[in-house]
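Visitor: I'd like to go over a predicted model; first the sequence, then the structure.
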Amino acid sequence: MNYEADIAIIGAGPAGSTAAYLLSKVGLKVILIDKCFFPRDKLCGGLVSAKALRLLEKIFDETEESLNQKQIINFSSNKFEFVCKKKSLAKCYTKVPTHFVERTVYDKFLLDKALDSGTKIIYGEEVKKVDLDSNILITSQGNKINSKYIIGADGANSILRKEFEGIGSIDKESWLKNLGFAFETYIAKDKLSFETDTMYLYFGYMKTGYAWVFPNKDKLVVGIGGLLKELNNKDFKTIFNSFLISLGLDKKTVDDYIKDIRGHPIPFGNFIENPVYKNTILIGDAAGLVNPVTGEGIYYAQRSAEIAVDVILKNYNNPGNLVEDYTKNLNLHLMPELLKTRKRRNMYFRIFNNYYLGKIVTFFMFRKVKYV
């Protein structure tokens, strides 16, 4: 089947659905293509930062209160703890809570916003071929989508990014240099003996990365992630196994959880310098726009979607300025923070991987925060 659209968007995660919503809202014909059927789960800690909440209110007019009422926010916690191996660095209580979502619910919520605004979607089909010159997509079922613009919001394994690599627009070696990997699983709250309403960050398990235990309403999200070049998958699993045992789980329970472990590459400081070519734009994880220390991606996915939409609308009838405008706006609004964080990354992990250094630094970091 042939489809015609003003904008074709690959990937219906937070980045793709946000872009689709904003573009459909102004009357453009938008088609989303996603290899999954929704709702679907996604490897992600599910942390929604304060700036992500502000962005949700700005774009969707959804406040913290409305997100709680609609049960989009799964859990909120005012407590967090930094740990080096088994030793606590800081255990604090904050006035402003940290919020967590289940990606199954959150992504479906955003997709429904896009669909309600007029977006059409093709479910369960992968994009197999992209013609960057004619803006034509071919799916795994042989469907052909012809559009004026293409947005790649299809994550760390983006097919559109690989097309950019094919024409030499992106340095593949540079991408792999800062590619991360994460393992994650769900653990029932009653399996652990410590407080399960607290956000925990664990250091000392790997050189450039950390482990986490994030609270949810009825379970815990437990994972580990860091730079892939420093380890191979086998080493990662071994470290994750050790981490789970350190939480107080017995070996049999850990073996059961390891069977259901989920792993996925994540951008970890490999931002693409020019994630735009002719009438095609990369956003979110596909463009490497993820915090290179924390791994936070939701905010950057939705903010880069907003930026891309603004640039497309501004240059809709004059796409010759797209490359310059998108790059300029990323450099203005997102890249300074991300580049500064990447520059300091090694320093951060050297500090928190050392108990005594970490203890001193967290004391000064959180001196205005209530200790518990």
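Guide: Yep, it's here. Residues are numbered from 1 along each chain as shown.

Visitor: Could you use CA atoms for every contact and neighbour count after this?
Guide: Fine.

Visitor: in the stretch 251-372 of the chain, which spans are strands?
Guide: 262-267, 276-277, 280-282, 370-371 (DSSP state E, counting those that start in this stretch).

Visitor: Most tightly packed of these?
Guide: Mean neighbour counts were taken over those using mean count of other CA atoms under 10 Å, and the top value, a mean of 27, falls to strand 280-282.

Visitor: What helices and strands are in contact with that one?
Guide: Judged by 3 or more CA pairs under 8 Å, 6 or more residues apart in numbering; DSSP states H and E, strand 280-282 is in contact with strand 144-152.

Visitor: 10 Å instead?
Guide: strand 2-10, strand 144-152, helix 159-166, helix 298-314, helix 322-333 (3 or more CA pairs under 10 Å, 6 or more residues apart in numbering; DSSP states H and E).

Visitor: The fourth one versus strand 2-10: what angle between them?
Guide: Between helix 298-314 and strand 2-10, the angle formed by their directions is 130 degrees, by axes from the mean of the first three to the mean of the last three CA atoms, to 10 degrees.

Visitor: what about helix 298-314, distance to the chain center?
Guide: Relative to the chain's own centre, helix 298-314 is displaced by 15 Å; criterion: CA atoms, centre = their mean, to the nearest Å.

Visitor: Mind giving me the packing neighbours of it?
Guide: helix 14-25, strand 47-48, helix 50-60, strand 144-152, strand 280-282, helix 322-333.

Visitor: ok, and here's another one to check against it:
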Amino acid sequence: MFYDCVVVGAGPAGSTAAKILSSFGYRVLIIDSKIFPREKLCGGCVSAKIIDYIPQINSLAKASTNKAILSYKKTACLEIESKDPFAYFVERKTFDKYLLDSALENGCEFRNEKLLSLSYDDSGIEVFTNANNYKTIYLIGADGANSIIRKILHIKPKFLVKTLQVETIYYNDSNVNIDIGFKGLNYYWNFPQNGVWGIASTKKNINKLFFKYYGNDMLINPKGYFIPIAFSKKNLGKKNILLVGDAACLADPFSLEGIYNAIFSAHLASASILSYPKNPCQAYSALADKILEENKYSYFISKIVLNFPYFSFFQLSKGNENALADYLIGKKSSKELFWLLLKSLYQKTIK
């Protein structure tokens, strides 16, 4: 069977790319090993920037927030507040199903099949699943953090962040709560809106760290997963094979939010196929400069905060609350915030 494009993965990135290409008349097939709607382990926090691509996000979200409490070793030290929401909370089961249904309504096909392997050369791409094989001109890898396509292309992330997440019955807070207090540890988070607590760490003993921090009371169904991080053009694919979202390791290195960049990268990958069909990966590499630069500076910010958490909160952040709020909303880039923090660091050092 022949398709103009095969999309592997029906999450936000895959469904978005499929919808765009099908709207331009491409014959598109989406394959996924899961039957939708399906459960997806995720905090469900989406940055407000998503409104550029999903204007109706407010009606799709369970809740939103315009206030974050940042703390150091459970000591509240910084409140960030904005007039507009800087984050929305979605239930991935319904959110992803909505995006997939939108793609199907645009004429895409969907098959519940598992990718096994693929072959590719100058004549085209052949995709082999547990049920069929398909020939295609373009392949979009949207198969997530454990991407099979990324492994077939011998592309590796820069590093992996381990996470552990549990459900909780506590819903008595409308803020985003982030706590940082140990070197090499990204953060502990509490999203009451979705009833989840979590930890993100590059350390090995993540389970021990989690229960030491939260305790064993009222914790339900603990589950773990990895978030691959990279900000290199080498992670975007090869020629007619484009990687998007977590398959391309595009989660934000500091916040670890992946949904926005997944959908953003899907728009860029689709535009690359449409505008430069002979070598879309080359066009994609150019268009993705903004994501890669944002992630690079976000990584720099994370290095400052993770290595000097106390100093970052109690010294650098004081007086910069409005700038941090603008960063969360999307009005200020990670590059701008990085240089602002560096300037503050210099000023504090010479005093």
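Guide: That came in fine, so what should we check first? The shown structure was predicted, so the numbers you read here are calculated from the model rather than taken from an experiment.

Visitor: Do you know the score for how well these two fit?
Guide: Overlay of the two chains. TM-score (TM-score structural alignment, normalised by the length of structure 2): 0.86; 322 aligned residues with a CA RMSD of 2.0 Å.

Visitor: Out of the helices and strands packed on helix 298-314 of structure 1, which gets nearest to Asn353 of structure 1?
Guide: Proximity of these to Asn353 of structure 1 was assessed by CA to CA; the nearest stretch is strand 47-48, lying at 22.4 Å.

Visitor: The closest one vs structure 2, average distance?
Guide: Mean deviation of strand 47-48 of structure 1 relative to structure 2 after superposition (mean CA distance after the TM-score superposition for structure 1): 1.5 Å.

Visitor: Where does that strand end up in structure 2?
Guide: Counting by TM-score structural alignment, strand 47-48 of structure 1 pairs with residues 45-46 of structure 2.

Visitor: I would like the residues contacting that stretch, please.
Guide: 57, 61, 63-65, 86-92, 176, 191, 193-194, 256-261 (CA atoms under 10 Å, 6 or more residues apart in numbering).

Visitor: Export the helices and strands packed on helix 298-314 of structure 1 as CSV, with columns for distance to Val369 of structure 1.
Guide: Below are these laid out as CSV (distance: least, CA to CA, whole Å):
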stretch, distance to Val369 of structure 1
helix 14-25, 31
strand 47-48, 20
helix 50-60, 17
strand 144-152, 40
strand 280-282, 38
helix 322-333, 29
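
Visitor: among these, which is nearest Tyr186 of structure 1?
Guide: That would be strand 47-48 among those, by CA to CA, at 14.7 Å.

Visitor: returning to that earlier point: closest one to Phe364 of structure 1 among the helices and strands packed on helix 298-314 of structure 1?
Guide: Across these, Phe364 of structure 1 has its closest neighbour in helix 50-60 (21.8 Å, CA to CA).

Visitor: Could I get the buried residue list for that closest one?
Guide: Buried residues in helix 50-60 of structure 1, counted by 16 or more other CA atoms under 10 Å: Ala52, Leu53, Leu55, Leu56.

Visitor: residues contacting the second one?
Guide: For Leu53 of structure 1, the contacting residues are Glu62, Thr63, Glu64, Leu67, His99, Tyr299, by CA under 10 Å, 6+ apart.

Visitor: now those in TSV, with distance to Lys207 of structure 1, neighbour count and secondary structure?
Guide: Below are the contacts of Leu53 of structure 1 laid out as TSV (distance: CA to CA, whole Å; neighbours: other CA atoms under 10 Å; DSSP: H, G, I helix; E, B strand; the rest coil):
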residue	distance to Lys207 of structure 1	neighbour count	secondary structure
Glu62	39	16	coil
Thr63	38	15	coil
Glu64	36	15	helix
Leu67	37	17	helix
His99	28	23	strand
Tyr299	25	25	helix
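
Visitor: Would you mind giving the residues you listed as CSV with distance to Asn274 of structure 1 added?
Guide: Below are those laid out as CSV (distance: CA to CA, whole Å):
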residue, distance to Asn274 of structure 1
Glu62, 32
Thr63, 33
Glu64, 34
Leu67, 34
His99, 32
Tyr299, 20
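
Visitor: Pick the one among the residues you listed closest to Asp190 of structure 1.
Guide: Distance to Asp190 of structure 1 across these (CA to CA) is lowest for His99, with 21.3 Å.

Visitor: Asn78 is in contact with the closest one, correct?
Guide: Yes. Using CA atoms under 10 Å, His99 of structure 1 makes contact with Asn78 at a distance of 9.0 Å.

Visitor: Now for those two: what residues contact both?
Guide: Common contacts of His99 of structure 1 and Asn78 (CA under 10 Å, 6+ apart): Met199.

Visitor: gap between Leu153 of structure 2 and Tyr26 of structure 2?
Guide: Per CA to CA, to the nearest Å, Leu153 of structure 2 is found 25 Å from Tyr26 of structure 2.

Visitor: and the two? which has more neighbours close in?
Guide: Neighbour tally, Leu153 of structure 2 and Tyr26, criterion other CA atoms under 10 Å: the higher count belongs to Tyr26, 17 against 13.

Visitor: which SS class is that one?
Guide: Under the three-state scheme (DSSP: H, G, I helix; E, B strand; the rest coil), Tyr26 of structure 2 adopts coil.

Visitor: cool, and Val166 of structure 2?
Guide: strand.

Visitor: Can you find the partner of it in structure 1?
Guide: So, by TM-score structural alignment, Val166 of structure 2 is matched to Thr185.

Visitor: Hmm, Ala211 and its match touching each other?
Guide: No. At 11.7 Å, Thr185 of structure 1 and Ala211 do not qualify as touching, with contact defined as CA under 10 Å.

Visitor: What residue in structure 1 is paired with Leu256 of structure 2?
Guide: Match for Leu256 of structure 2 (TM-score structural alignment): Gly295.

Visitor: And the closest residue to its match other than its chain neighbours, how close does it get to Glu64 of structure 1?
Guide: Using CA to CA, 6 or more residues apart in numbering and skipping residues adjacent in sequence, the residue nearest Gly295 of structure 1 is Phe268, 6.4 Å away. According to CA to CA, Phe268 of structure 1 and Glu64 of structure 1 sit 28 Å apart.
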